[in-house]
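can't give you the sequence, but here's the structure:
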């Protein structure tokens, strides 16, 4: 990717996306977590423990090159993006829970993303100290992730009417910017991408599908409500691909590391959409069967 786009365009694009997230957040979105501790705890366990382990297994099974393996692990460590909130709203999830999870995950990722990335580098690329996220790099991640969010929250606190008015335009702009960033990453590195597409397409689709499934079925097995499980599914299944791309290219200075996130960022829209419609169809059948059973029980009384 061109140097100007890498050093200026990518951070600015991510800043706008994270600013948009901040405009939708209030302090209450953090305190609301206390009202649903079980759902939040289960979602965090899925996000922080199960997903990295799952991704690690996929990487070993597909025998990816060391750099692409680290890129996949970085993607797995990235928090949910604002797109998760949109999908949750579309498929009738608990959007308030989504917003709270996104807020919490964005804070936690400042620490867990460097940790998981360093562990992946130590395993797949031992001796590559130049790629390690030292303290200065961790501070960069902190600035990239949290400062725009904090600014957006400050704007909402000081000028709530303005924040409400800007919320939808910034959300739309965020989605457009996300698409442009990912498209730019693909086009600018097309040759490198085509060389690795055969390895990356299937593993990123599988990772997205498994992430969505873990995010939904694990909470449901643990008796979390339907709408909260839907929120968890999209929060865990839709990662912030832009964040992974920005960190790979601007913080770590390695374009190849960003390829898994770039491919995932394109394919996740379709996988998540198909998963959402699949859930909707399944629940329509369940609700119809329950309605018929209730009618039959009522008529027999």
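Ah, there it is. Model, not experiment: these values are computed from the prediction.

going forward, measure contacts and count neighbours with C-alpha atoms only.
Fine.

How about the contacts made by residue 9?
Going by Cα atoms under 8 Å, 6 or more residues apart in numbering, residue 9 touches no other residue.

What separation do you get for it and residue 152?
As judged by Cα to Cα, to the nearest Å, residue 9 and residue 152 stand 19 Å apart.

quick one: stretch 90-106 to chain centroid distance?
Distance of stretch 90-106 from the chain centroid (Cα atoms, centre = their mean, to the nearest Å) equals 11 Å.

Correction: the previous question concerned stretch 72-79.
That offset, for stretch 72-79, works out to 8 Å (Cα atoms, centre = their mean).

go on, stretch 114-121?
Computed by Cα atoms, centre = their mean, the chain-centroid distance of stretch 114-121 equals 18 Å.

List the contacts of it.
Contacts for stretch 114-121 (Cα under 8 Å, 6+ apart): 52, 69, 70, 73, 74, 77, 128, 131, 132, 133, 138.

is it true that the third one touches residue 259?
I take that to be residue 70. No. With contact defined as Cα atoms under 8 Å, residue 70 does not count as touching residue 259 (10.6 Å).

Nearest residue to the most centrally placed residue in the chain in space, please, no chain neighbours.
In the chain, the residue lying closest to the centroid (Cα atoms, centre = their mean) is residue 239, at 1.7 Å. Excluding the flanking residues, the one nearest residue 239 by Cα to Cα, 6 or more residues apart in numbering is residue 80, at 4.4 Å.

try it against this one:
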């Protein structure tokens, strides 16, 4: 994996992915926080504090190896993925709230993700000579390849909305095809260890997905959010950006570790199945929630 092509290609792919995310955001998505202040605050606390803490508990309880443990923490620190918007739409969630949470969390993650990863590396990789980490120069690189492309995408959306609409899908497909190719190459290189990795991390990933989805819905209900807001938070908090996590793990200029990418790869498969099951369950209980108190259906 440590070739000049991959060294420069992965950060470029990550930048393109985040540019595509920016193409779908507007300044209004950030301003909309004022319409949901309490719900946004609760969702962010879940995403930024509760889930990393829960993930740490799972990692310690299952005694994962250092690289897999860091990979799980990287996944937990990653913001919600764009698939959350689609699942929210399919299963009756408040998609506007999803977009708002994605916008805010993606910006905040520029600071929190390197912090969580560095603390995880210091704890789980202490005493190793791998030289891994997201120190200042690498943290700056994360900032450059995450926040700057998002801002550029938003600027393009503002200045050339027609161009943004036409190019959004092409940008996503191009970046994903390139990333999938690199992931396949990484899996082939580690093919002798894959079965062991899956056995080690599979149950941890399954429990983390279930905890994430349950926390998203339950915490929002406790905060007096209505069913649609709770469904939105369920998927936003429960569906992490595996693409971002894998790109950071695999990039030779960042973590350069196939093993650290394994939890995100497994999560990317398990998440679909569990999230789909959760969606059908939420759809079944929606009628029972239709008589929510009027106060709980108000914004925020």
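Arrived safely, thanks for sending. Being a predicted model, the structure only gives us computed values, none of them experimental.

related to what we said a few turns ago, can you tell me which of the contacts of stretch 114-121 of the first structure end up in helices?
Mapping those onto helices (DSSP state H) picks out 52, 69, 70, 73, 74, 77, 138.

got a winner among the residues you listed for most neighbours?
residue 74 (31 neighbours; other Cα atoms under 10 Å).

host element of the residue nearest to it when sequence neighbours are not counted?
What sits nearest to residue 74 of the first structure in space, not counting adjacent residues and going by Cα to Cα, 6+ apart, is residue 117, at 5.5 Å. Assessed by DSSP states H and E, residue 117 of the first structure sits inside helix 95-124.

Relative to the second structure, what is the average displacement of that helix?
Average distance, helix 95-124 of the first structure versus aligned residues of the second structure after superposition (mean Cα distance after the TM-score superposition for the first structure): 1.1 Å.

So which residues of the second structure form strands?
Applying DSSP state E to the second structure gives no strands.

all helices of it, in order?
Under DSSP H, the second structure gives helices at 4-23, 27-31, 37-45, 51-61, 66-77, 83-90, 95-124, 136-159, 161-189, 194-222, 227-238, 242-250, 258-289.

ok, and which of the ones you listed has the densest surroundings?
helix 227-238 (a mean of 30; mean count of other Cα atoms under 10 Å).

That one maps to which residues in the first structure?
Mapped onto the first structure using TM-score structural alignment, helix 227-238 of the second structure covers residues 226-237.

can you list the residues that contact the matching stretch?
Here stretch 226-237 of the first structure has contacts from 39, 43, 46-47, 79-81, 84-85, 87-88, 91-95, 97-98, 101-102, 208-217, 219-220, 272, using Cα under 8 Å, 6+ apart.

repeat for stretch 82-95 of the first structure
17, 21, 98-99, 102, 171, 175, 226-231, 234-235, 238-240, 272-273, 276-277, 280.

With stretch 38-45 of the second structure instead?
Stretch 38-45 of the second structure has contacts (Cα under 8 Å, 6+ apart) with 33, 101, 105, 216, 219, 220, 223, 225, 229, 233, 237, 300.

Report the mean distance between it and its aligned residues in the first structure.
With mean Cα distance after the TM-score superposition for the first structure, stretch 38-45 of the second structure averages 0.3 Å from its match.

can I assume residue 268 of the second structure is in contact with residue 246?
No. Using Cα under 8 Å, residue 268 of the second structure is not in contact with residue 246, being 9.9 Å away.

For the nearest residue to residue 234 of the second structure once chain neighbours are set aside, give me its contacts.
Excluding the flanking residues, the one nearest residue 234 of the second structure by Cα to Cα, 6+ apart is residue 216, at 3.9 Å. When contacts are counted by Cα under 8 Å, 6+ apart, residue 216 of the second structure touches 43, 46, 230, 231, 233, 234, 235, 236, 237, 238.
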